[in-house]
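# sequence isn't available, so here's the structure alone:
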C-alpha cells in the first residue's frame, strides 16, 4: 500500500546519493519534496510538520554535510524518524505492541471501530493467533445486534478458526451479552475473551455510550481500535474520536495489502498516542501479523524486510519436504517435480510481488515486473504446464520432444514457447545445483540454521534455486552472518 510514497521517496534519495557533497539548500529542497510526498500520501498535516522539522534539523547538521556519504546519512535519518513516527523510536517499548495476558483470566480484549472496518474478521484472526501462537484458550462473543447476521458471521468464522463462540440468544442487548460472555468464559476456563462490538457508519453519542457501558461491565485489559487503512484521512478522524471516549490500548490496521496511499498508517501512532499492534494483510484468516515499525519503515524506503521474509518461509514451508529436497540438491539432482514445489512455496509466501517487496534493492525489479505484466499468474501458468506433464516427463525432462511439448501446451492452455521457458528455467537451476555440489554441497546453510537449512530460503528448499546464506568457515557459497542486518542476526541466534 506504500508503493506510491515509496516511489516518490526513492526518487528523492536517488538524487541525494548521486551527489558527492550536500549543501543546506540541497537538504531543504529534498525535505520540500518529501513533505509533498507525505501530504499526497494522506499523512495528517501535524504529523508531516513534526516529521519534516525533526529530519531537517538533524540533516543539516555538520556531521551529515561533512560526511563521506551525506546522501546515505540523510536516508538513515529519514529511516530513523519514519520508524519513530510509526511507534518504534528509541523510547518505545516493544512490549507495548504485544497483547497483555498478565491480567487474571479471562483476559478481555474489546474490539471497537466503525462499521465495515473489519472488526469481526479481525476478531476471528486474533482468536486463531491466540490459540495457535500463544497456546491459549479463547472465547469469542459478538455484541453487534444492529448489523444483520453479524453474530452468525462470527459463529461461522469461529468454526473455521476452531475457536469457541458464545451461543446466540435472540433479542439480548450488548451489555447483557457482555455479562453472559464473562460468565461463560469463567465456566469454560477460557484464558481470553474477545468481544466484537457493534460499529456505526459514523461516530455518534449512542455508539460511544454503548462502548462505555460494555467496558464498564467487562473491564477489558485491551481495547483495540480496528481501522480500515483504505479510509485515508478519515481513519485519523475516527481515531481521534475514539481516543477521547474509550480507553484505547492499541490499534489494528486492516487491509494493509490494499492500494491506499498509506497516510492512515503513518498518522495513527501520532494521533492516538497508542501503538499499532497488528496489521491485516489479506482476506485469509491467518493474514494478520504483528506490526513492526522498523520493518514497515524499511519497506517504505525500499530497504526490504529480510527478517519477515525468513519468518514467512519458516511458517509456510514444510520441514520434511525441504529436507528431502535439500538431500536431492546435495546430490545435484533437481527435476520438474522439485521445480513445481518451489513454485508452490513462492505462492504460499505471497507471490512474486510480496517477495520482491521484502528483498533489499528489489524495488526497481518489482516495478519492472509490474511494467511487463509479470504477476503471480506466471506462477500459476508454470504450475499448470508442469501439471500437464506425465510423471515420467517430470522426472526426465529430456523426454519432452516437439510433439510432447505441443500436448503439454494444449493441456495447460499455454503456448509451446512458455513450455520451453519452463524447461530452460529448470535446466539453469539444475546446472546451479550441480555447480553447488562441486563446490562442497549445502553445508553452509545447514550450519547457520542448525539443520538442513531454512526451508524456502536457498539450499533447504531454495528460493528459485538460490544458494542461500552460509556460515563462517562453511564450504560452498555463503555470506558471513555478521554482515546481515542486526534483527536477522538476533533471530538466527534464537533458531
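Yes, it's here. Computed from a prediction, not measured in an experiment: that's the story for all the values here.
# alpha carbons only for contacts and neighbour counts from here, please
Will do.
# which elements pack onto the helix or strand containing residue 490?
Assessed by DSSP states H and E, residue 490 sits inside helix 486-494. Packing partners of helix 486-494 (3 or more Cα pairs under 8 Å, 6 or more residues apart in numbering; DSSP states H and E): helix 306-316.
# quick one: buried residues of the helix it packs on?
Neighbour-count burial for helix 306-316, counted by 16 or more other Cα atoms under 10 Å, picks out 306-310, 312-314, 316.
# strands of the stretch 251-400 of the chain, residue ranges please.
With DSSP state E, counting those that start in this stretch as the criterion, the stretch 251-400 of the chain has strands at 276-280, 288-290.
# same list, those strands, but as CSV with distance to residue 94 and mean neighbour count please.
Shown next, in CSV, are the strands of the stretch 251-400 of the chain (distance: least, Cα to Cα, whole Å; neighbours: other Cα atoms under 10 Å):
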stretch, distance to residue 94, mean neighbour count
strand 276-280, 10, 25
strand 288-290, 11, 18
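# in TSV: those strands, plus distance to residue 7.
Below are the strands of the stretch 251-400 of the chain laid out as TSV (distance: least, Cα to Cα, whole Å):
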stretch	distance to residue 7
strand 276-280	22
strand 288-290	24
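# and of these, who's closest to residue 218?
Proximity to residue 218, assessed across the strands of the stretch 251-400 of the chain by Cα to Cα, is greatest for strand 276-280 (21.3 Å).
# show me what that closest one is packed against.
Partner elements for strand 276-280 (3+ Cα pairs under 8 Å, 6+ apart): strand 250-254, strand 288-290.
# quick one: residues contacting the closest residue to residue 351 other than its chain neighbours.
Nearest non-adjacent residue to residue 351, counting by Cα to Cα, 6 or more residues apart in numbering: residue 376, 5.7 Å away. Residue 376 sits next to 347, 351-353 when contact means Cα atoms under 8 Å, 6 or more residues apart in numbering.
# want to compare, so here's the second one:
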C-alpha cells in the first residue's frame, strides 16, 4: 500500500538532510521532488500543485527550533497536510433509521458486491447490527448467486427476487421484509454502471429516491488511478453520495486516488478494502494513512486489531498456566490462530514503525504458520499437553506425519521452549498491568 510513494517521498526528504536550516532554495528542490512523486503516484495535477504550494508556504514560515532538523520539520508539515488532503478527521458512517439503509453504487468490476458482504460482516461484528443484504443487480449473470455465497460466508441473509427485473421494487420490498423480520440494517447491492450510460444512471437515481438511504456509498477500484477521481465526480453530480469506498488498495496500485478524491468531490473516504478476505476492510483514518505513507507505521490500527481478538477470561486463564509453567502446545496453537485472525501477516508487520521499509521486498506468505500447525496437529493430545515427553522416536513420527523433517520439529520445540521461558519471566505484575491497560483501551 503506497510503497512506491513512500519510497519516493523518503528520497525527497533526504535533500534536506544535513542542511542547517530551511531556505527557499532547498525547500523548492525538495518539494519539486515531492510533486513528482505525487504525480507518479497518479495524484491529480492540480491537487499535487496546491499541496506542495501549501507545504512550501508553511515550511518557509516556520521558525525552526535548534532541536528540530529541517528534514524532520518537513516530514511533520507534509504529514499534517497529507492528513488534511485526505479529509482530516475520520468520517463515520451515519445509520440513524431503523432499519438503516445503505445504497452501493459504482462501476462494473469495482468490487461492490464483495464489499457489501464485507461491510455486512463488519457492522454485524463491531456494531452488533442485524443486517440484510439485498440483490438488486438484475443484469450481471450470477450476481445474485455471488451475493448469496457471500451472505452464507458472513452468516447474513440475502433478499432477492430472481424473476424480477425491477431493482427499485426489489429494494422497496426488501426494506419491508427487514421491518417485518426485525433486521435493523439493509445493504442494497446494485448493478455496476458507466457514468455515460444515461439509462443506468437514471435507474440508480430512481432507486435512491425511492428508498431514501441513510448512506449512499460510491465504490471505486483504487487501481483505476486518476480515472477513479473523474468517475467519482460524475457519479457525485447525479447521486450526491455520502462517502467513497476504495477497494483493492492492497494491490499493485499507485494509490493517488486516495490523495485526490477527497479534494475533487469534497466527499470523505469512509472505507478501504485491503485484501480478498472478508475481514480485509478498514474504516479510513486520514492521519493513520499519512503515517503509513511516510513510513511511520500504524500502531493504533495494530492495537485495535489485537483488541478484537483479546479475550479477558482467556488471558487470565493463560496467565495462570504460564505462572505454573503449564503453557503447552494447545495454548501455542490458540495464539497462532488469534494472530492469523488479525489479518495479512505482511500488512500487520508493516504497521510497526520502521518495519514496513525493511520488509518491503520480503514475501511474507499467509501460510507462514502452516508447517508449525502441521507439526502440532501431528502430536497426540498427551504430547501437546506435556511437550517434555517428546523423545527422539516421537519426534521422528511427528516429522513424518506433518510432512516436515526432524530438523524443523527440533527447531519448533526449541523455539517453544524459549517462548515458554520468556513468558514465564514477564508474568506477574507486568502481565497484569498490560491486561489492565488493554481493558482500559477497550473502554
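Perfect, I can see it now. Everything quoted here is computed from the prediction, not taken from an experiment.
# please state their TM-score.
The TM-score (TM-score structural alignment, normalised by the length of structure 2) is 0.89; 443 aligned residues with a Cα RMSD of 2.7 Å.
# what angle do helix 306-316 and the helix holding residue 490 of structure 1 make with each other?
Put simply, helix 486-494 of structure 1 runs at 40 degrees to helix 306-316, going by axes from the mean of the first three to the mean of the last three Cα atoms, to 10 degrees.
# next, the buried residues of helix 486-494 of structure 1.
Quick answer for helix 486-494 of structure 1 (16+ other Cα under 10 Å): residue 488.
# residue 187 of structure 1: neighbour count?
For residue 187 of structure 1, the neighbour count with other Cα atoms under 10 Å is 9.
# need the contact list for it.
Applying Cα under 8 Å, 6+ apart, no residues qualify as near residue 187 of structure 1.
# then residue 325 of structure 2?
Contacts of residue 325 of structure 2 by Cα under 8 Å, 6+ apart are 420, 424.
# still on that earlier bit, who wins for proximity to residue 222 of structure 1 among the strands of the stretch 251-400 of structure 1?
Per Cα to Cα, nearest to residue 222 of structure 1 of those: strand 276-280, 10.9 Å.
# what stretch of structure 2 does the closest one fall on?
Per TM-score structural alignment, the counterpart of strand 276-280 of structure 1 in structure 2 is residues 269-273.
# show me how far that stretch is from its chain's centre.
For stretch 269-273 of structure 2, the separation from the chain centroid amounts to 8 Å (computed by Cα atoms, centre = their mean, to the nearest Å).
# give me the mean deviation of that stretch from structure 1.
Stretch 269-273 of structure 2, aligned to structure 1 and superposed, deviates on average by 1.3 Å (mean Cα distance after the TM-score superposition for structure 1).
# quick one: the aligned residue in structure 1 for residue 347 of structure 2 from residue 120 of structure 1, how far?
Residue 347 of structure 2 maps onto residue 354 in structure 1, with residues paired by TM-score structural alignment. Using Cα to Cα, to the nearest Å, residue 354 of structure 1 is found at 26 Å from residue 120 of structure 1.
# what's the closest of the strands of the stretch 251-400 of structure 1 to residue 26 of structure 1?
strand 276-280 (33.8 Å).
# what are the contacting residues of that closest one?
Everything outside strand 276-280 of structure 1 that qualifies as a contact, by Cα under 8 Å, 6+ apart, is 86-87, 97-99, 122, 250-257, 268-269, 287-291.
# do that again at 7 Å, thanks
Applying Cα atoms under 7 Å, 6 or more residues apart in numbering, the external contacts of strand 276-280 of structure 1 come out as 97-98, 250-256, 269, 287-291.
# need the max-distance pair from those.
Farthest pair in the contacts of strand 276-280 of structure 1, by Cα to Cα: 269 and 287, 21.7 Å.
# with neighbour numbers in mind, choose between these two.
residue 269 (22 against 16).
# ok, the residue nearest the centre of structure 2 - contacts?
Residue closest to the average C-alpha location in structure 2 (Cα atoms, centre = their mean): residue 282, at 3.7 Å. Residues near residue 282 of structure 2 by Cα under 7 Å, 6+ apart: 271-273.
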